[in-house]
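# Pasted the sequence and its predicted model underneath.
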Amino acid sequence: MAGLDKPRVILLGGPTACGKTALSVQMARQLGAEIISADSMQVYKGLTVGTAQVTPEEMGGVVHHLVNFLDPEVPYSAADFVEQADACIRDIHARGKLALVVGGTGLYLSSLLDGRRYSLTPEDDGLRQSLCARLEAEGEQALYEELCQRDPQAAEAVHPHNHKRLIRALELSISTGQTLAQRNAASLPQEKPYNSLLFCLSDPDRARLYERIDRRVDVMLSRGLLEEARRVWENRDHYPTAAQAIGYKEYFPFFAGQATLEDCTAQLKQASRRYAKRQLTWFRHMDGVVWLDACDPAVCRLAVERVRQEL
């Protein structure tokens, strides 16, 4: 491989409930690697059940980074992840070990792999307040149509019902004078920062994957998901990221007395299945993915052999 001085990095992605945690620990133990979590929700302290955080027992003695370290009141973004994960990778590399980055947040993995550097565009409180006032007066469709005119690509990535993202997309367009494509192009380095190998773990039987997702929701409920979701609901104004997470927001109607527990659980299972579908779509669009069958008993051996051949 070219660039032998670059840190060696293994990335393992895949849809929710496909077994990434168990496989990553097995691989790390065989390769002497340390694991970096690439999950947008597992960073939060105290939110262990709904985010499917790896437990101390599941870690199997393997060092894990970027898990359970941030207060839920603190927002967390792809820019934060890329900066912190890169620091972890370079520290692991300096100690002569492999970094194994594991998670289902495709944006995090692709941004890290590409070496994307997000420009820290200052938030314009005056502009944001103006856009919020316009949203109230003119409605979401008017602002969405303006975004379509200014930046069609950004509009494709934003649902008009998601007012927070709609306002932010317009704010960036107006304040920078650039489109999303222009900002993305400016954020990429001339060459990728790592010698990397990207795996995606999945169950090729979609129905079986969905059954795994449904079973995991039931297990989470037995482990205290509802109590954790209630805490997020009670602090929803102070937990800006967690309050939007799949696994918590589906139970808000139950806590508000607007839906039954059974209906909310069904909604969670459906939302999780849809999320898995989006995750698979994301990974299919990434270059150089090595696909792994979650049901293959030799999956760990095959992955480890591939790493030893290429890295």
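Here it is on my side, so go on. The shown structure was predicted, so the numbers you read here are calculated from the model rather than taken from an experiment.
# CA atoms for contacts and neighbours, from now on please.
Fine.
# What is the three-state secondary structure of residue 104?
The three-state assignment at residue 104 reads coil, by DSSP: H, G, I helix; E, B strand; the rest coil.
# Check which helix or strand the residue of the chain positioned farthest from its centre maps to.
Most distant from the centre of the chain: residue 137, at 33.8 Å, with distances by C-alpha atoms, centre = their mean. Counting by DSSP states H and E, the element that carries residue 137 is helix 125-138.
# And here is the other one:
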Amino acid sequence: MSNQLPVINLMGPTASGKTALACELYEQGKFELISVDSALVYRDMDIGTAKPTKAELEQYPHHLIDIISPLEVYSAANFVEDAGALIDDMHSRGKIPILVGGTMLYFKALLEGLSSNLPSADYAVREVIEAKGGAEGWEAVYAELCAVDPLAGQKFKVSDKQRIIRALEVYKLTGKPITQLQAEQPKNLPYRYTFHNYALMPDRLELHKRIEKRLEIMWEIGFLNEVEELMIKYDLDGNLPSMRSVGYRQAVEFLRNSDKSIVNRKEMEDKALFATRQLAKRQYTWLRSLQEAHKFTTYFTIKQAQEDLRNCYG
């Protein structure tokens, strides 16, 4: 395998324009695209994930889209294994991989490797933790974490629900703090790759406008119908990772637990909009964290990125 060809990581928050940019680069003929998105892996989840259309995917093929059902689980470890095999294959054929998406955990795992021997997710354990959060409040769950893993308590905030759940899950499964296990375990660093990291980070106000427009279109073209069909086709559980995707959780709750009135629908749409903005906020935070550890080129406008990347790889 060649060590000379780069791996291009094109990161950005939702609705930042990164997919359109990757597709533009693809047209040059020397690239192949790998999706880095924890929601696009699921079949039949199209509108709510802003998945490229079938026509777009025929014109701009993306690897790691539509690879599992919404009932299955896809982890960062799965992604690193699959992406690594794809990158090696592309390099062997003289192609340059472009990894494009907004799931920063996947990018982090690819850039830094994964701690080995940490237990896999246990959804029964997670359900108990989430039930406590619902019954007693997340302050109580956070206090439990601080008691068993003070270092994790210092690193996390009460609002970091997924990280708190994972840390408590690991402790309940192993009897050891996750911070201790992470410190003890070696990481498998992918030294054989030369990463070129690019971040699209538009102005927050501009991004919020794009998000709002995207969601308006999503409702107009039938997102609720898509979720209803998913609920019929699959025996969906609200704790499934697929249903934690922004928009889907709010839509499922609306369809299952409301009278579907105009007032309740508006409330659901507002919740989905807020959740999407919060996702973008977390993505900005992840990007800044990655930028502290790795070399990055950051673009604040699509035009700036287009001009620079054309010069770099044109």
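Cool, the structure landed. Remember, it's a predicted structure, so these values are computed and weren't measured experimentally.
# So after superposing, what's the score?
Once superposed, the chains reach a TM-score of 0.83 (TM-score structural alignment, normalised by the length of the first structure), with 301 aligned residues with a C-alpha RMSD of 3.3 Å.
# circling back: and the very next helix or strand once past the helix holding residue 137 of the first structure, what other elements does it pack with?
Where DSSP H and E defines the elements, the next helix or strand beyond helix 125-138 of the first structure is helix 140-150. Under the contact definition 3 or more C-alpha pairs under 8 Å, 6 or more residues apart in numbering; DSSP states H and E, helix 140-150 of the first structure sits against helix 125-138, helix 152-156, helix 163-176.
# Please report the distance of the residue farthest from the centre of the first structure from residue 245 of the first structure.
Plainly put, residue 137 of the first structure is 29 Å away from residue 245 of the first structure if you go by C-alpha to C-alpha, to the nearest Å.
# what does residue 219 of the first structure give?
Separation of residue 219 of the first structure from residue 245 of the first structure (C-alpha to C-alpha): 18 Å.
# more neighbours, the two?
residue 245 (16 against 13; other C-alpha atoms under 10 Å).
# Contacts only, for that one.
Listed by C-alpha atoms under 8 Å, 6 or more residues apart in numbering, the contact set of residue 245 of the first structure reads residue 41.
# what about it, distance to residue 275 of the first structure?
11 Å.
# Next: residue 261 of the first structure.
The gap separating residue 261 of the first structure from residue 275 of the first structure is 21 Å, by C-alpha to C-alpha.
# How about residue 5 of the first structure?
Distance from residue 5 of the first structure to residue 275 of the first structure, counting by C-alpha to C-alpha: 37 Å.
# neighbour count winner among the two?
Set residue 5 of the first structure next to residue 275 and count neighbours by other C-alpha under 10 Å: residue 275 wins out with 16 against 9.
# The strand or helix carrying that one - contacts with which helices or strands?
For residue 275 of the first structure, the element it lies in under DSSP H and E is helix 261-284. Other helices and strands packing on helix 261-284 of the first structure, by 3+ C-alpha pairs under 8 Å, 6+ apart, are helix 106-114, helix 206-222, helix 252-255.
# The first one vs the second structure - mean distance after superposition?
Taken against the second structure, helix 106-114 of the first structure registers an average deviation of 1.0 Å after superposition, with mean C-alpha distance after the TM-score superposition for the first structure.
# what does that helix rub up against?
11, 13, 38-40, 78, 81-82, 85-86, 101, 103, 188-189, 192-194, 196, 279, 282-283, 286.
# so it matches what in the second structure?
Aligned by TM-score structural alignment, helix 106-114 of the first structure corresponds to residues 104-112 of the second structure.
# what do you get for the longest one?
Under TM-score structural alignment, the counterpart of helix 206-222 of the first structure in the second structure spans residues 204-220.
# What residues of that stretch count as buried?
Neighbour counts over stretch 204-220 of the second structure (16 or more other C-alpha atoms under 10 Å) mark 207-208, 210-212, 214-215, 218 as buried.
# One more: stretch 39-46 of the first structure?
Buried residues in stretch 39-46 of the first structure, counting neighbours by 16+ other C-alpha under 10 Å, are found at 39-44, 46.
# residue contacts, the alignment partner in the first structure of residue 279 of the second structure?
Structural alignment (TM-score structural alignment) places residue 279 of the second structure against residue 275 in the first structure. Residue 275 of the first structure makes contact with 15-16 under the criterion C-alpha under 8 Å, 6+ apart.
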